[in-house]
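Student: The sequence isn't on hand, but the structure is:
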């Protein structure tokens, strides 16, 4: 199955963010929902089981100048076995944010079920004064089961130059993914990227910060560990590991 969802947010003459394009296909159903503040709010709803082996899913988001858009999902995305054996599913997310525009990309977690094989890519392209809050969470296996094979890559471009480019792979056949240099026994991994104009000033740049598990530094939010690091051009990246999705969300929410 191949399916694409498209979202365009634009500012009208009254200064209100509208959604001239809101189109979903297959399992990618889109609904405009109520939310606080002046931003437009969209929820991605899984209309059927996906992704399965061989599925190609894609979400394209275009936030035009001055618009504000917040995107969530109704439930976790579960990568499942089945479909075309031996062929990985793909899930591509393309985000474009123009000058003075804002995007919050805050979906629910991705769960890699046993026997699944998924390649996920997220690419964000930002104008000089664009604002972005992006969260990614990966849960490796459902309760009591081993994970499937999951490969993910996140790239962020700002002003035509790379701000962040990182990739990770977990699951059967990936060397050392669960060892001390990998997840070290944890089963949930996530990151929170915050890009805000003005954070690049020396007085405003966040200092590196680490939060450990119970008894660790900085009164951490629960089991697991996280680290927040400043990036170039006014950005900060928090990376977290935790035993489950609830603890992972607590760490990332604390970073917010």
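Tutor: Happy to help now that I have it. What you are looking at is a predicted structure, and each value in this text was computed from that prediction instead of being measured.
Student: from here on, contacts and neighbour counts on C-alpha atoms
Tutor: Will do.
Student: can you map out the strands along the stretch 101-250 of the chain?
Tutor: All strands of the stretch 101-250 of the chain, identified by DSSP state E, counting those that start in this stretch, fall at 102-105, 110-112, 117-126, 131-140, 149-158, 161-170, 188-195, 209-211, 225-231, 235-242.
Student: closest one to residue 54 among those?
Tutor: Closest of those to residue 54 is strand 117-126, at 9.0 Å (criterion: CA to CA).
Student: next one: stretch 247-256 to chain centre, how far?
Tutor: Stretch 247-256 has its C-alpha centroid displaced from the chain centroid by 13 Å (CA atoms, centre = their mean, to the nearest Å).
Student: And the strands of the stretch 101-250 of the chain: which comes nearest residue 22?
Tutor: The closest of the strands of the stretch 101-250 of the chain to residue 22 is strand 102-105. By CA to CA, the value is 15.4 Å.
Student: Summarise which helices and strands that closest one is packed against.
Tutor: When contacts are defined as 3 or more CA pairs under 8 Å, 6 or more residues apart in numbering; DSSP states H and E, strand 102-105 sits against strand 68-73, strand 131-140.
Student: and the comparison structure, right after this:
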């Protein structure tokens, strides 16, 4: 039996220099927990998997609304594993993430990896709306197959709008049914971990880091706006995280 569920978070300033969470609504397998931030003035929410998901046929969503002047970190307790459905007619699973960040607000969206298990089919969309002075750190990581297995079918789309205008819109597809060449030298080159890091920083209006190669399998790209995108592939999740963490440290030193 498929699951339909939506988890919701609303963050607002608490009037004391911190961030309050008037809405923290779990849904189905998406259990939300307020956890210790350790980074003032941020609130922190950790997504905890309450059951195995997404399975084929599931319809999951996360909605995050960050009010003007609020600061929020969202992470997860473990990797998300996309699995096949209970039957051949289950159909693909969908996972929709909708993020809105207000004036002077900041969102750090840092979930753990998404693992595409053999036989699964997942369509994931992430839509972000940013106010002109909003800040964003967004990390996405995909692992194509568990240890010793081939990948399932995974399609992801990331759309970011700032001040109502497009900043980034890209779609990626891997596995059976994906366009030919997805595993070729021009895309993955045999690697099984792929990720990206998007940093939107209003201070980049004056001085934005330039596009450059970070390693043989990672590149930093300057976008047409106060933002940079780091894209990387690696042999495994650990190596990928190391590349993205190092890129973020370098970028925060320039922002």
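Tutor: Structure's in. What do you need? Here the structure is a predicted model, which is why all the values come from computation and not from measurement.
Student: For residue 185 of the first structure, give me its contacts.
Tutor: Residues near residue 185 of the first structure by CA atoms under 8 Å, 6 or more residues apart in numbering: 178, 179, 243.
Student: Same list (those residues) but as CSV, adding distance to residue 67 of the first structure.
Tutor: Formatted as CSV, the contacts of residue 185 of the first structure follow (distance: CA to CA, whole Å):
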residue, distance to residue 67 of the first structure
178, 41
179, 43
243, 37
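Student: Can you turn the buried part of the residues you listed into a PyMOL selection?
Tutor: Here is the PyMOL command that selects the buried residues among the contacts of residue 185 of the first structure (16 or more other CA atoms under 10 Å):
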select buried, resi 178+243
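Student: ok, so of the contacts of residue 185 of the first structure, who is nearest residue 18 of the first structure?
Tutor: Of all these, residue 243 has the smallest distance to residue 18 of the first structure: 39.6 Å, by CA to CA.
Student: sorry, back to before: could you dump the strands of the stretch 101-250 of the first structure into CSV with mean neighbour count added?
Tutor: Shown next, in CSV, are the strands of the stretch 101-250 of the first structure (neighbours: other CA atoms under 10 Å):
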stretch, mean neighbour count
strand 102-105, 23
strand 110-112, 24
strand 117-126, 21
strand 131-140, 22
strand 149-158, 18
strand 161-170, 14
strand 188-195, 23
strand 209-211, 18
strand 225-231, 20
strand 235-242, 24
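Student: Residue 66 of the first structure is nearest to which of these?
Tutor: With respect to residue 66 of the first structure, and counting by CA to CA, the nearest of the strands of the stretch 101-250 of the first structure is strand 102-105 at 7.5 Å.
Student: Tell me the residues of the second structure aligned with that closest one.
Tutor: The aligned range for strand 102-105 of the first structure in the second structure is 106-109, by TM-score structural alignment.
Student: Equivalent analysis for stretch 155-164 of the first structure, please.
Tutor: With TM-score structural alignment applied, stretch 155-164 of the first structure matches the range 159-168 in the second structure.
Student: and the end-to-end length of the matching stretch?
Tutor: One end of stretch 159-168 of the second structure to the other measures 6 Å (CA to CA, to the nearest Å).
Student: What lies in contact with it?
Tutor: Residues from elsewhere that reach stretch 159-168 of the second structure, judged by CA under 8 Å, 6+ apart: 125-132, 158, 169-170, 223-225.
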